[in-house]
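**Student:** Fold the following and give me the result.
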Amino acid sequence: MADREFDIVLWGATGATGRRAADHLARRCGERGLRLAIGGRNREKLEVTRDSLPGKDAVKAILVGDSHDGAFLQTMAARTRVVVSTVGPFALHGSALVAACVGTGTNYCDLTAEPQWMRAMIDLHEDRARETGARIVHSCGHDSVPSDLGVQFLQAAAMTRFGAPCQHVATRVTRMKGAFSGGTAASFVNAMKLRETDPGFEKLSLDPYALCPEGARDGPDGPDRMMPLEVTWDAELRAWTKPYFMGPMNAKVVRRSNAIMGYPYGHDFSYEETALTRGGLSGWAAAMRDTVFGRLFLKAMARPLLREWLQRHVLPKSGEGPSREVRETGSYEIVLVGKARDGDVLLARITGQGDPGVRSTTLMLTEAAICLVEDTEDLPVGGGVWTPASAMGPRLRDRLSEHAGLTFEIVDTWRTSR
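**Tutor:** You can find the predicted model right below:
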């Protein structure tokens, strides 16, 4: 692929998330001497996006087409080494692009947090991607890079300290400051609609091993429930936990990583992901309040009339995103608690700078794309449908630490940075 016209094509460069991705990619491609093209369906908007970029000289072309035009996407994919997609909901607008990348042997990464669509892409394209050499890497943003790479990082430390991986890992979201974009809202709305029309949606959502290969879809973890009315006590962090909205999605990716990497965490590995409040009665009350609110919100979104009202008056619209102030001042922290089979405990902490839903997410996506370009000969896998940890692992983690504002550290004791 070294002789292709572009190194990276960003598809969907005019949405709220796409514009931020274009900004980061233009800057980083300019630094690295990489050839970038941006694409979408509206030339005027693409030109405005390009002209607003501080690193616009890195943008070598504007590509105008439709997400459902297979012939155009095939031609576009054949011109580049990597395609980066921010066009969601991916279940509505992403399938033809994945097929084009698979058919042309082009590496691909995206921001999807839609497990039903990911399962469909795996089933449709895994074998062909292995033949063509296309590396298809889903979920390269805040969902699910910190969780996926975080578990891999903690387990590597456990092997060094304990001589064995941790049997159980609990990821706790301890701080989250930011907002989400209209694209994220649209993906959530589409998922709620699919829940009504697709008879297999609920079964796949509840299945903790739904993204694992056939024959590897069992283990110790129970159903993935998005918002159970459940508040639990974390004895290691001495605080109450509550359901985390994206926990089930991230957990599915972590379990797939373990399976397709050959079970480096063990066949009996279990994983959970929740958010942390604090200790005491006030911590329990805060956790219960947020849990009940989340449950009521989900019930409201499941009713078409209420969902339509929330779309009109509450949720961000397509193309909208958090303000510049929110993007720049946002931050997050997650703590991973690993428990070994003999009872030893290991803690890891990951922090990120910038709004997690847009700024940090697009920084992670940018580094994933560059990793697929610059490290392609040294990656541990060839063609196939992969996760961030299985495809890029420590190489991506190093890039995130250097260029995307993330930190990964092993800690003996945890003190919140809130």
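
**Student:** C-alpha from now on. contacts and neighbour counts both.
**Tutor:** Fine.

**Student:** Go through the protein and flag its longest helix.
**Tutor:** Among all segments of the chain classified by DSSP state H, the helix with the greatest residue count is helix 280-301.

**Student:** count of residues packed around the closest residue to Phe180 other than its chain neighbours?
**Tutor:** On the basis of C-alpha to C-alpha, 6 or more residues apart in numbering, the spatially nearest residue to Phe180 that is not a chain neighbour turns out to be Gly357, at 5.1 Å. Neighbours of Gly357 under the rule other C-alpha atoms under 10 Å: 24.

**Student:** To check against the first, give me the structure of this:
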Amino acid sequence: MTEARLDFIIFGATGYTGKYAVKIAAQLAKEKQITFGVSGRRKQALEAVVKEFVSDIEDVPILIADLKDEESLKKMTAQANVLINCCGPYRFYGEPVIKACIATHTHQVDVSGEPQYIESIQLKYNKAAEDAGIYIISACGFDSIPCDLGTIFAQQKFNGEVNSIETYLNMWVTTKVSGALIHYGTYESAVYGMAHSHELRELRSKLYPERLPPLWPKLKPRGAIHKSSVSEGWSMVFPGADRSVILRTQRFLYDKCKQRPAQVQTYFTLKSFFSVLTTIIFGLMFGILSKYEFGRNLLLKYPTFFSGGYVSHEGPKPETLDNVHFSMTFKAEGWTEKLAEPTDKHKDLPNKVMITKVSGIDPAYKATCTMLLLSGVTILKESDKIPVTGGVLTPGAAFSKTSLIEELIKKDIKFEVVSSLEK
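**Tutor:** As a prediction, this is how the structure comes out:
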């Protein structure tokens, strides 16, 4: 990276997530002494964003770039050390940006929660990113940063060897709110992610042709609906990208750092059984309709109806988001003794349980953009602590040995040990 470059350029700065990213970048610019610019297709709209969120910073360059213009993307990325990509759905708009970043030797972070996109990018571009000496890191927001780095945190605090981790996501509002909680762009990504989920098996067989050694005892999935001692309410399998991201991290740590991989299952919890039934009904409709073009058209045309009022094109109001809280609880089981090799087998059943937690507010936007920008800062300032010199990585693979968790704690995204018990 050359000295003339800006530390960050936020691409897609006029979108819903992009505006939050600009707001967080303005705060970090003063705190971390970083430089940044904004980019998109429309100069007037970009000027409005800068005027609204960074009016007290003298020089915020505005760069015009269009996804349909390869040269404009290269010109943009060539002026950044790290590109903050807020332009999704990434399955439609992400790959041209990746190509430009590789061509101009520019790091890229984004908030994609689309496993098919993320893993196909790793398959297609990992070697090119390695050769270019850059990091391409997706899933740098909620909910994969809390889940992936929360798993890393549990392993680091365990003081032994972790065999399995079960994660439980809870979300709630502290006061009665009206209107949507999710922007349409996030919903659109979920629709197409569900539609293409059938591609993952073949993709993963190409990405990891060699299986991991069998782990004992095997972590068995819990019932479709179950109660847990660590999460109050009714829990179900979490359908998002978390598990796929964590498993890629665990595979990386096994391959590169000779660490025993943890088995993982991810769940989310609802307080009432009525909420569970409602979620199942909407989930079934969503799953069936997303498989067919006419169904996807219906889902995308009537997002508010098919989400039970949680999604809108306008997105949630700031005062609504300030009342949204999340916690993710981790139940780690393993042994007090750590064996010499990751393939060595313990003779006895696990004898230790540790409960940890990650929590915060406004997970979808404020927390997400804080995680995203701090991921970029970590690449700038602590690349020497990333185990490899380039590639397409998960957050956990890239940041497990850095200070990112400590930086997130400073921003009120809390990581804590709740309890630890030896059997």
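
**Student:** After superposing, what score do the chains get?
**Tutor:** The TM-score (TM-score structural alignment, normalised by the length of structure 1) is 0.84; 391 aligned residues with a C-alpha RMSD of 2.9 Å.

**Student:** To which residue of structure 2 is the residue nearest to Phe180 of structure 1 aligned?
**Tutor:** When structure 2 is aligned by TM-score structural alignment, the residue opposite Gly357 of structure 1 is Ala364.

**Student:** so that match sits right up against Ser144, yeah?
**Tutor:** No - at 11.1 Å, Ala364 of structure 2 does not count as touching Ser144 under the criterion of C-alpha atoms under 8 Å.

**Student:** ok so, going back, wait, is the match of Gly357 of structure 1 part of a helix?
**Tutor:** Yes - applying DSSP: H, G, I helix; E, B strand; the rest coil, one finds Ala364 of structure 2 inside a helix.

**Student:** tell me the contacts of it?
**Tutor:** With contacts taken as C-alpha atoms under 8 Å, 6 or more residues apart in numbering, Ala364 of structure 2 has the following neighbours: 141-143, 182.

**Student:** Please report the distance of it from Val173 of structure 2.
**Tutor:** Ala364 of structure 2 sits 13 Å away from Val173 of structure 2 when distances are taken as C-alpha to C-alpha, to the nearest Å.

**Student:** Repeat that for Ile9 of structure 2.
**Tutor:** When C-alpha to C-alpha is applied, the distance between Ile9 of structure 2 and Val173 of structure 2 equals 33 Å.

**Student:** Where neighbours are concerned, which of the contacts of Ala364 of structure 2 has the most?
**Tutor:** Going through the contacts of Ala364 of structure 2 with other C-alpha under 10 Å as the criterion, the one with the most neighbours is Gly141, at 27 neighbours.

**Student:** what about that one, which SS state?
**Tutor:** Look at Gly141 of structure 2: counting by three-state DSSP, its state is coil.

**Student:** What is the equivalent residue in structure 1 for it?
**Tutor:** Counting by TM-score structural alignment, Gly141 of structure 2 corresponds to Gly141 in structure 1.

**Student:** how near is Asp224 of structure 1 to Gly352 of structure 1?
**Tutor:** 26 Å.

**Student:** let me redo that: Ile122 of structure 1
**Tutor:** Noted for Ile122 of structure 1: a distance of 30 Å to Gly352 of structure 1, by C-alpha to C-alpha.

**Student:** Who has more neighbours out of the two?
**Tutor:** Using other C-alpha under 10 Å, the more surrounded residue of Ile122 of structure 1 and Gly352 is Gly352, with 24 against 18.

**Student:** Enumerate every residue touching that one.
**Tutor:** The contact partners of Gly352 of structure 1, taken as C-alpha under 8 Å, 6+ apart, are 331-333, 360, 405-407.

**Student:** Which secondary structure element is home to it?
**Tutor:** In this structure, Gly352 of structure 1 sits in strand 345-353 according to DSSP states H and E.

**Student:** what's the next secondary structure element after that strand?
**Tutor:** Next along the chain after strand 345-353 of structure 1, taking DSSP H and E as the criterion, comes helix 359-374.

**Student:** In structure 2, what stretch matches the helix or strand following that next one?
**Tutor:** Remark: after helix 359-374 of structure 1, the chain's next helix or strand is strand 384-386, criterion DSSP H and E. Following TM-score structural alignment, the partner segment of strand 384-386 of structure 1 in structure 2 covers residues 391-393.

**Student:** For that stretch, which outside residues touch it?
**Tutor:** With contacts defined as C-alpha under 8 Å, 6+ apart, stretch 391-393 of structure 2 is touched by 121-122, 125-130, 133-138, 249.

**Student:** Pick the one among those residues closest to Ala195 of structure 2.
**Tutor:** Distance from Ala195 of structure 2 was checked for each of the contacts of stretch 391-393 of structure 2 by C-alpha to C-alpha. The minimum falls on Ile121, at 17.9 Å.

**Student:** So what does Thr329 of structure 2 match up with in structure 1?
**Tutor:** Alignment note: Thr329 of structure 2 maps to Val335 in structure 1; criterion TM-score structural alignment.
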